[in-house]
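Q: the following comprises the amino acid sequence and a computationally predicted model.
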Amino acid sequence: MSSLLAFAGAAVLEIAGCFAFWSWLRLGQSPLWLLPGIAALAGFAALLTIADSPLAGRAYAAYGGIYIAAALLWGWLVEGHRPDVWDVAGASICLAGMAVILFAPRAMPV
């Protein structure tokens, strides 16, 4: 469960950090948006390190499913773009993949 919370927090921070850059470069906002954006991206990276996985690559792969669902929610809640049925279907597939990667029984390493 702690991995899911870490992934959810990481997703919010990554999306917020990237949105700060988007706002500056695409929406004409002040470069000062980069300061909280950089802090958010650093927090995102730190949160990924507390996932319950001995392998960084596996943790990042599982995180991807959470990120995709969170990005669609961000688009809906922050940017006002409601996900369509294909967005929901794609996110559901990604979340199923995340669950397999994160929760599958694994043999103990020798």
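A: All right, it came through fine. Everything numeric here is computed off the predicted structure, so don't read it as measured data. Numbering: from 1, shown residues only.

Q: from now on I want contacts and neighbour counts done on CA atoms only, so please keep to that.
A: OK.

Q: for this protein, what's the longest helix?
A: helix 2-27 (DSSP state H).

Q: chain center to it, what's the gap?
A: Chain-centre distance of helix 2-27: 7 Å, with C-alpha atoms, centre = their mean, to the nearest Å.

Q: A further structure is provided below for comparison with the first:
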Amino acid sequence: MTLIAYLAAALAEIAGCFAFWAWLRLDKSVWWLAPGTASLCLFAYLLTLVDAEHAGRTYAAYGGVYILSALLWLWVAEDVKPDRWDAIGAAVCLLGAAIILLGPRPS
């Protein structure tokens, strides 16, 4: 469930942020802000579904998933293929996220 929540949150966050980007940088209509804002609210809600004891740890671990998702967005939505440095950086971030989320903690 955690991975699904993180992936859905990443999609919602990227879509919401892209709506603002489109409005401010691509001269799209101000109406792009309505679905963008809704998407960012969905993003925040989805992170609450992650089964972790502390919000900060949830957000920190999410960072790795977000980075990978942003690179996938770059490839799929912007038609720019990530390079090996992007892939290496994402792998390091995902390893860090796994350590944060799955590391043993005292009871």
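A: That came through fine. Bear in mind the structure is a predicted one, so any value in this text is a computation, not a measurement.

Q: quick one on the thing from earlier: list the buried residues in the longest helix of structure 1.
A: Across helix 2-27 of structure 1, burial judged by 16 or more other C-alpha atoms under 10 Å covers 3-4, 6-24.

Q: which strands and helices sit next to that helix?
A: In terms of contacts (3 or more C-alpha pairs under 8 Å, 6 or more residues apart in numbering; DSSP states H and E), helix 2-27 of structure 1 is packed against helix 34-48, helix 56-77.

Q: from the chain's centroid, how far away is the first one?
A: Per C-alpha atoms, centre = their mean, the displacement of helix 34-48 of structure 1 from the mean C-alpha position of its chain is 12 Å.

Q: please apply the same query to the last one.
A: For helix 56-77 of structure 1, the gap between its own C-alpha mean and the chain's C-alpha mean amounts to 3 Å (C-alpha atoms, centre = their mean).

Q: whichever helix or strand comes after that helix: average distance to aligned residues in structure 2?
A: Sequence order places helix 85-103 as the next helix or strand after helix 56-77 of structure 1, per DSSP states H and E. With mean C-alpha distance after the TM-score superposition for structure 1, helix 85-103 of structure 1 departs from structure 2 by a mean of 0.4 Å once superposed.

Q: show me what helix 85-103 of structure 1 packs onto, helices and strands only.
A: Short answer (3+ C-alpha pairs under 8 Å, 6+ apart): helix 85-103 of structure 1 packs on helix 56-77.

Q: residue contacts, the residue nearest to residue 32 of structure 2 when sequence neighbours are not counted?
A: Among residues not flanking residue 32 of structure 2 along the chain, residue 19 sits closest, at 5.5 Å (C-alpha to C-alpha, 6 or more residues apart in numbering). Going by C-alpha atoms under 8 Å, 6 or more residues apart in numbering, residue 19 of structure 2 touches 32-33, 35-36.

Q: having no further points to raise, I will conclude here.
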